[in-house]
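# how would this look folded up:
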Amino acid sequence: MRINKNLTGVIYIMELKYKPARNMDIEPIFKLNKALIDEYENIEIIDYQKVLLWVRNKIETHIQEYIYVIFNGKKVGYYYFHHTDGKMEIDDLYVFPQYRNMGIGTEILKKCISETNLPIFLYVFASNKRAIALYQRLGFEITETIKGSRYIMQRQGLFT
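Got it, this is the predicted structure:
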C-alpha cells in the first residue's frame, strides 16, 4: 500500500494486488502485445507473422511467470519480470487504457525495482514517448537502439 497525492493535492491510497496469471490470460496478453506492435512497429519491415508467432509462444511458454495486477477489485494490467543473462527484464508491462495516469504503472515499476539489486532492463518502442518518459523518471536510460524502432532502457540496482 502506498499513499499518493494527485495533482490537486488530494491524498489517496494506492493498494495494488498481484496474482499469478493463468492460461485464460494468454489471449488477452497476446492481444495487448499485438496492439502495441500494430501501433508502434513498422510492420512493412518486419516478418509480421513470425513476430506474432514468437510473441504467442513466449506468452504460452511463460504464462505461469506473468503477473496480473488488481486495483479496487479489478484486473488493471499485466507484467512479466524475469531473470535473464545476469539482469532482470521487465517485459509486457501493460496498464489497461482506462487505468492509465493513475500511478499504477509507476507502482508496478517501483515494485520490480525494489525486488532486486540486479540491473533491470526493458524494451520500449522508440515512438512510445509516454512510456519512455515514465521509465526515465524512474532512472532508466536508453542504452541501445534496435532497428530504429525500439530502445533498450536500463537502470542499475535498487530504487533510491
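
# switch to C-alpha atoms for all contacts and neighbour counts from now on
Noted.

# Tell me, how many residues neighbour T143?
Counted by other CA atoms under 10 Å, the residues lying close to T143 total 11.

# Quick one: end-to-end distance for stretch 118-129.
Criterion CA to CA, to the nearest Å; first-to-last residue distance in stretch 118-129 is 26 Å.

# ok, the nearest residue to I104 once chain neighbours are set aside - contacts?
Excluding the flanking residues, the one nearest I104 by CA to CA, 6 or more residues apart in numbering is V95, at 7.3 Å. Contact partners of V95, counting by CA atoms under 8 Å, 6 or more residues apart in numbering, are V76, G77, Y78, I104, G105.

# to compare against the first, here's another:
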Amino acid sequence: MKIRNYEKKDWKRLNEIHDAARIIELNNAGIPDAFLSLEETYENEGLFEYKLLVAEDEIGLVVGFTAFYDEEIAWLYVDPQYHRKGIATKLLNVAMEQAGKVISIEVLENNIEAINLYKKIGFKVVEKASGSLVGNESFIVTGYVLEYKK
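Model (predicted):
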C-alpha cells in the first residue's frame, strides 16, 4: 500500500470511492436521501483547499483518500470493496504525521465503524452536536466531534 499526494489523474477514482462509500454512510445514518455525489459537492465543501492524500494498491489502483488541514481531518473515504484491510488506518496515520498537534474530525452519530476506528487510533469524543449536514444543509444530523492530541 502506497500513500501519496493526489494527482489530477486520480479524480475519477475519487468520485467512485466517495460516491460508493458515502451512500453506505448516509444509509447507516438513516438519511439516504441526503446523498450528493462528489462531483456535486467538492467545490461547495472545499475539497481542494485541503491537503489531499490517496492510498494506492500494489497495482496502482487508488482505493481510498483523505483530505485534511493541520487541525482537522475533513474527508476520509475508502472504496467499500477494500474495507477492513487497514487502508483507512494507513491514510489516517500519514495525515496525522503531517497535521498539527491537535486534530479534530466530525463523524455522523451512526457511523459506528468510523467512530471505533478513530477511538482505536487515540481520538476521544469531545462533543455531541446536531446541525445541518455539511454539503446538503437541508438535512439535520447528529454527530460527534472527536479530537486527537499528539
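
# how much space is there between the residue nearest to I104 of structure 1 and I146 of structure 1?
24 Å.

# now do L16 of structure 1
To I146 of structure 1, L16 of structure 1 is 33 Å away according to CA to CA.

# Counting neighbours, go ahead and name the busier of the two.
Neighbour count, other CA under 10 Å: between L16 of structure 1 and I146, L16 has more, with 18 against 12.

# now for the more buried one: what does it line up with in structure 2?
For L16 of structure 1, the aligned position in structure 2 is K2, judged by TM-score structural alignment.

# looking at it, that match is touching L53, isn't it?
No: using CA atoms under 8 Å, K2 of structure 2 is not in contact with L53; the gap is 10.1 Å.

# aligned partner of E72 of structure 2 in structure 1?
Under the alignment (TM-score structural alignment), E72 of structure 2 maps onto E89 of structure 1.

# Am I right that that match is in a strand?
Yes: assessed by DSSP: H, G, I helix; E, B strand; the rest coil, E89 of structure 1 belongs to a strand.

# Enumerate every residue touching it.
Y80, F81, H82, H83, I120, F121, L122.

# For the first one, which non-adjacent residue is spatially closest?
The shortest distance from Y80 of structure 1 to any residue that is not its chain neighbour, by CA to CA, 6+ apart, is 4.5 Å, and that residue is Y66.

# May I ask you to confirm that that neighbour is in contact with P20?
Yes: with contact defined as CA under 8 Å, Y66 of structure 1 counts as touching P20 (6.1 Å).

# Need the three-state assignment for the residue nearest the centre of structure 1.
Using CA atoms, centre = their mean, the residue of structure 1 that lies closest to the mean C-alpha position is L93, 1.7 Å off. Under the three-state scheme (three-state DSSP), L93 of structure 1 adopts strand.
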